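K.L.:
Okay, structure incoming, though there's no sequence with it:
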């Protein structure tokens, strides 16, 4: 039986340091999105039904969008995705030993967090 997947509510925008402050200013001051409080130093905004997290990502040359997929069984999802030939990308960002999820890359190189939890980062 395959695991059940759905889109998570979190979108991460990984931004190089030279673009970070202006990107945060754009969403906060120009677009006027409400900032998510209580997660400092992380910067996030309410983005409709989603949450948009702006991450300062040293070492990156351009911004990337990372998406979240939630599922009901981490081990079944890992097996299902491996059998489908989907690349695991756990090296890109540590999640911690108790985190019930992992990173993958879509065929078009979009990074996805596959998360057994309810989707809260």
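P.N.:
Good, I have the coordinates. The shown structure was predicted, so the numbers you read here are calculated from the model rather than taken from an experiment.
K.L.:
switch to C-alpha atoms for all contacts and neighbour counts from now on
P.N.:
Noted.
K.L.:
residues of stretch 75-83 that come out buried?
P.N.:
Buried positions in stretch 75-83, judged by neighbour count with 16 or more other CA atoms under 10 Å: 77, 78, 81.
K.L.:
same check, this time on stretch 42-60
P.N.:
Using 16+ other CA under 10 Å as the test for burial, stretch 42-60 gives 43, 44, 45, 47, 51, 52, 53, 54, 55, 56, 57.
K.L.:
Any idea how far apart the tips of it sit?
P.N.:
End-to-end distance for stretch 42-60: 18 Å, by CA to CA, to the nearest Å.
K.L.:
Can you name the residues in contact with it?
P.N.:
Contacts with stretch 42-60, where a contact means CA atoms under 8 Å, 6 or more residues apart in numbering, come from 9-17, 20, 23-24, 27-28, 33-37.
K.L.:
before we move on, back to that, tell me which of the buried residues of stretch 75-83 fall in helices.
P.N.:
Among the buried residues of stretch 75-83, DSSP state H puts 77, 78, 81 in helices.
K.L.:
here's the one I want to compare it with:
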């Protein structure tokens, strides 16, 4: 299992309490003057989302009605999700897919500090043989 590869993905999500959501969108759009657009979403835990062009990354501002503070979630890419998941489990890092609706063939994981990552297949990444 020494051939497992990971790389950071382009997507970063900030989970924002409903009480701070409009103010946060205004900050990115009107104060930082970044390109911000609302995108429709069908998710049981995210009521609204805005997509922000953030350099080479896409920042997602997610309105979460039941949060009391913001959290930043990151994307982690790997060529073989199943193999990477087994590797992570061997290191004591277990999927926590119950935290939010998850795309098929992906997993949510957390680092020891509680940072959430979506683990999914990297486009163009080739598994080591």
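P.N.:
Sure, I can see it. Since we're looking at a predicted model, the values are computed, not measured.
K.L.:
what about the helices in the second structure?
P.N.:
Assigned by DSSP H, the helices in the second structure fall at 18-26, 81-90.
K.L.:
ok, average deviation of the first one from the first structure?
P.N.:
The one in question is helix 18-26 of the second structure. Here the mean offset of helix 18-26 of the second structure against the first structure after fitting is 0.5 Å, by mean CA distance after the TM-score superposition for the first structure.
K.L.:
Just list what that helix packs against, helices and strands only.
P.N.:
strand 57-64 (3 or more CA pairs under 8 Å, 6 or more residues apart in numbering; DSSP states H and E).
K.L.:
can you check the last one too?
P.N.:
Other helices and strands packing on helix 81-90 of the second structure, by 3+ CA pairs under 8 Å, 6+ apart, are strand 116-121.
K.L.:
repeat that for 10 Å
P.N.:
strand 71-78, strand 107-110, strand 116-121 (3 or more CA pairs under 10 Å, 6 or more residues apart in numbering; DSSP states H and E).
K.L.:
Could you check the angle that helix makes with strand 71-78?
P.N.:
Relative orientation of helix 81-90 of the second structure and strand 71-78, computed by axes from the mean of the first three to the mean of the last three CA atoms, to 10 degrees: 120 degrees.
K.L.:
which residues in the first structure does helix 81-90 of the second structure match up with?
P.N.:
Counting by TM-score structural alignment, helix 81-90 of the second structure falls onto residues 74-83 of the first structure.
K.L.:
mean shift between the matching stretch and the second structure?
P.N.:
Compared with the second structure after fitting, stretch 74-83 of the first structure has a mean deviation of 0.5 Å; criterion: mean CA distance after the TM-score superposition for the first structure.
K.L.:
Contacts for that stretch next, please.
P.N.:
Identification of contacts with stretch 74-83 of the first structure by CA atoms under 10 Å, 6 or more residues apart in numbering yields 1-5, 70-71, 84, 86-88, 100-104, 114-117.
K.L.:
Hmm, residue 79 of the second structure is touching residue 123, no?
P.N.:
Yes: Residue 79 of the second structure lies in contact with residue 123 (CA atoms under 10 Å); the separation is 7.8 Å.
K.L.:
ok, the two, which is more surrounded?
P.N.:
Under the neighbour definition other CA atoms under 10 Å, residue 79 of the second structure and residue 123 were set side by side, and residue 79 has more, 20 against 10.
K.L.:
Show me what residue 8 of the first structure aligns to in the second structure.
P.N.:
Using TM-score structural alignment, the partner of residue 8 of the first structure in the second structure is residue 9.
K.L.:
so what's the residue of the first structure most remote from its centre up against?
P.N.:
Going by CA atoms, centre = their mean, the residue of the first structure most distant from its centre is residue 1, 26.1 Å out. By CA under 10 Å, 6+ apart, the contact list for residue 1 of the first structure reads 76, 80.
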